[in-house]
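Chemist: only geometry, no sequence info:
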């Protein structure tokens, strides 16, 4: 009996230092126990929830989802985790208790020991984490085209190089720049230049393979990482891009503005290669294509 009291005391102390909500739910979704120390969610008093069912608190779709988590946790005897939006305009129970703004929560359920089947449920407000993830995603994407940018490309390129070296594969990097885009912007207007970049981004996205990684790099170009692609295959891929671009145009004042691209391709050269050196070689090849008058393809291992 003494050991049981000590264990209960330790459990109470643990609950007191947790800022997350902790519930114990029966197999049928009834709340057996609840703890809400410093919770940002207005559940009400702890004993106010005891005895309530999930359907008494949440609308049908959320209650069904949570009940499904209970069923899976108990049947599979494992932890279940989901992210759920708590919207007070939908969850009337929380709205009536003063919740004004939506928040994202992480719901974690694990089977609980006891005579009756039950789960321990932890509910944590992760709104700040979701906001940080969204901001990180925005930092890694180009606002005009929605494509990934160079910041996102470089670690993926480094990983592709590491995998190629480990498994004796290869990979190539293609840089694609719109020829004379600044001149087009000056003569036709920035809207035309933006339309060209959007059309090119959409077409490149439809042309690339599933394993390829497309990103916008710089004001006038894109990069495509080509895993398991040697130098010869990289040049063939560049020719397909050049051929595709020959059919593209952007509308302007009732006419179609056609454009061309210059392309540089670099292929993994060995164990001393890195994402930075490979990108630099692709840039050198791209500059060679431009120096030769544009609408050219240059490659290098």
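Modeler: In hand now; what should we look at? Bear in mind the structure is a predicted one, so any value in this text is a computation, not a measurement.
Chemist: only C-alpha atoms for contact and neighbour calcs from this point on.
Modeler: OK.
Chemist: Just the element for residue 187, please.
Modeler: Using DSSP states H and E, residue 187 sits within helix 181-188.
Chemist: which parts of that helix are buried?
Modeler: Within helix 181-188, the residues that qualify as buried are 181, 184, counting by 16 or more other Cα atoms under 10 Å.
Chemist: list the helices and strands it packs on?
Modeler: The elements that helix 181-188 packs onto, with contact taken as 3 or more Cα pairs under 8 Å, 6 or more residues apart in numbering; DSSP states H and E, are helix 190-207.
Chemist: Measure how the helix it packs on sits relative to helix 181-188, angle-wise.
Modeler: 130 degrees (axes from the mean of the first three to the mean of the last three Cα atoms, to 10 degrees).
Chemist: After helix 190-207, which helix or strand is next?
Modeler: Next element after helix 190-207 (DSSP H and E): strand 213-216.
Chemist: got another, please set it beside the one above:
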């Protein structure tokens, strides 16, 4: 190696230390000459040297990587390839330290007739973070139920679809009876436990197509697609009994609670999510005024 080549090599190695991506130097035979792990601190770089690069990948990916290498030499242009790396399907990469599924955006460049540089950027983390943020924005942080904003989005879409295809649907507006007294008598922590246990029970109870959300402090809404008035009343009665069976352990002992429920079912093309919820609230008011632990529905 000449002095000039040695200087270039040192500059190249210095540059690599500032890059957080995986950078792999390959010879013309596709063998690994050197590796910079970047931010992938899990990667056992010393175990990669002199190994055939494409052979490190699972069978379904090895062909794509080999084609990427061949095309880079053939066209002398950068070759991009996105790879989904699953540890359970990538035995060699698992040996090299890969433990979590990652999505790599890779680029391969031929730097001479006998050398290539392969760069991989992990793009899965931003996507996972974005999904996490979206999920958090849709959920009530205390109970894990969907929030009112998510509910209204679903109601607008579902009611419009039901009207378009002449389907039926219903809503249950569920109120925990005497909840303010629970907070006053047993404390806010116990009140939170009541909400959380009720939501947990409802998640186990609901059908896959149902949508359950926290509507206000002690109120919840369950949207029931393809459910008419009579079916909604039956569902409401099951929810009432489910709540009555719950028992929350607080600092003063065991606490039981009940719910009152108002139901409303889609009537015609003039109905809206707001009108459905308004009727459900009116029916809930009747249930509360009639002694609580009751259900009330639309008049026939």
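Modeler: Right, received. Where do you want to start? As the structure is a prediction and not an experimental result, all values here were calculated from the model.
Chemist: now what about the TM-score between them?
Modeler: The TM-score (TM-score structural alignment, normalised by the length of structure 2) is 0.64; 234 aligned residues with a Cα RMSD of 4.0 Å.
Chemist: sorry, back to before: what span of structure 2 lines up against the helix holding residue 187 of structure 1?
Modeler: Under TM-score structural alignment, the match for helix 181-188 of structure 1 in structure 2 covers residues 179-186.
Chemist: now that stretch, how far from the centre of its chain.
Modeler: Centroid separation for stretch 179-186 of structure 2 versus its chain: 34 Å, with Cα atoms, centre = their mean, to the nearest Å.
Chemist: Give me the mean deviation of that stretch from structure 1.
Modeler: Superposing on structure 1 places stretch 179-186 of structure 2 at an average distance of 0.8 Å from its equivalents, by mean Cα distance after the TM-score superposition for structure 1.
Chemist: hmm, back to that, which other residues reach the helix holding residue 187 of structure 1?
Modeler: 190, 191, 192, 193, 220, 252 (Cα atoms under 8 Å, 6 or more residues apart in numbering).
Chemist: Can you turn the buried subset of the residues you listed into a selection I can paste into ChimeraX?
Modeler: Burial among the contacts of helix 181-188 of structure 1 is assessed by 16+ other Cα under 10 Å; the matching ChimeraX selection reads:
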select :192,193,220
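Chemist: Surely residue 136 of structure 2 is within a strand?
Modeler: No: counting by DSSP: H, G, I helix; E, B strand; the rest coil, residue 136 of structure 2 is located in no strand; its state is helix.
Chemist: residues near it, how many?
Modeler: 14 (other Cα atoms under 10 Å).
Chemist: what's the helix or strand harbouring residue 81 of structure 1 packed up against?
Modeler: Using DSSP H and E, residue 81 of structure 1 sits within strand 80-86. Counting by 3+ Cα pairs under 8 Å, 6+ apart, the packing neighbours recorded for strand 80-86 of structure 1 are helix 60-76, strand 103-112.
Chemist: same thing but 7 Å
Modeler: For strand 80-86 of structure 1, the packing partners by 3 or more Cα pairs under 7 Å, 6 or more residues apart in numbering; DSSP states H and E come out as strand 103-112.
Chemist: Downstream of the strand it packs on, the next helix or strand is which one?
Modeler: Immediately after strand 103-112 of structure 1, counting by DSSP H and E, sits strand 118-125.
Chemist: ok, residues contacting that next one?
Modeler: For strand 118-125 of structure 1, the external contacting residues (Cα atoms under 7 Å, 6 or more residues apart in numbering) are 20-27, 70, 103-112.
Chemist: run the last query once more with 6 Å
Modeler: Where contact means Cα atoms under 6 Å, 6 or more residues apart in numbering, the residues beyond strand 118-125 of structure 1 that reach it are 20-27, 104-112.
Chemist: are any of these buried, and which?
Modeler: 20-27, 104-112.
Chemist: How far off centre is stretch 128-146 of structure 1?
Modeler: 8 Å.
Chemist: hey, where'd the strands end up in the stretch 201-301 of structure 1?
Modeler: Taking DSSP state E, counting those that start in this stretch as the test, the strands found in the stretch 201-301 of structure 1 are 213-216, 221-227, 249-252, 255-258, 261-267, 297-300.
Chemist: Format those as TSV; extra columns: distance to residue 176 of structure 1.
Modeler: What follows is the strands of the stretch 201-301 of structure 1, written out as TSV (distance: least, Cα to Cα, whole Å):
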stretch	distance to residue 176 of structure 1
strand 213-216	9
strand 221-227	5
strand 249-252	16
strand 255-258	16
strand 261-267	5
strand 297-300	9
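Chemist: most neighbours per residue, which of these?
Modeler: When you average the neighbours per residue for each of the strands of the stretch 201-301 of structure 1 (mean count of other Cα atoms under 10 Å), strand 261-267 leads with a mean of 29.
Chemist: OK, contacts around the nearest residue to residue 85 of structure 1 once chain neighbours are set aside?
Modeler: Distances taken as Cα to Cα, 6 or more residues apart in numbering put residue 104 closest to residue 85 of structure 1, at 4.5 Å, once the chain neighbours are dropped. Applying Cα under 6 Å, 6+ apart, we find residue 104 of structure 1 in contact with 84, 85, 125, 126, 127.
Chemist: ditto for residue 93 of structure 1
Modeler: By Cα under 6 Å, 6+ apart, the residues touching residue 93 of structure 1 are residue 57.
Chemist: Can you tell me the SS state at it?
Modeler: helix.
Chemist: Past the helix or strand encompassing residue 128 of structure 1, which element shows up next along the chain?
Modeler: Assigned by DSSP H and E, residue 128 of structure 1 falls within helix 127-139. Following helix 127-139 of structure 1 in sequence order, the next helix or strand is strand 148-149 (DSSP H and E).
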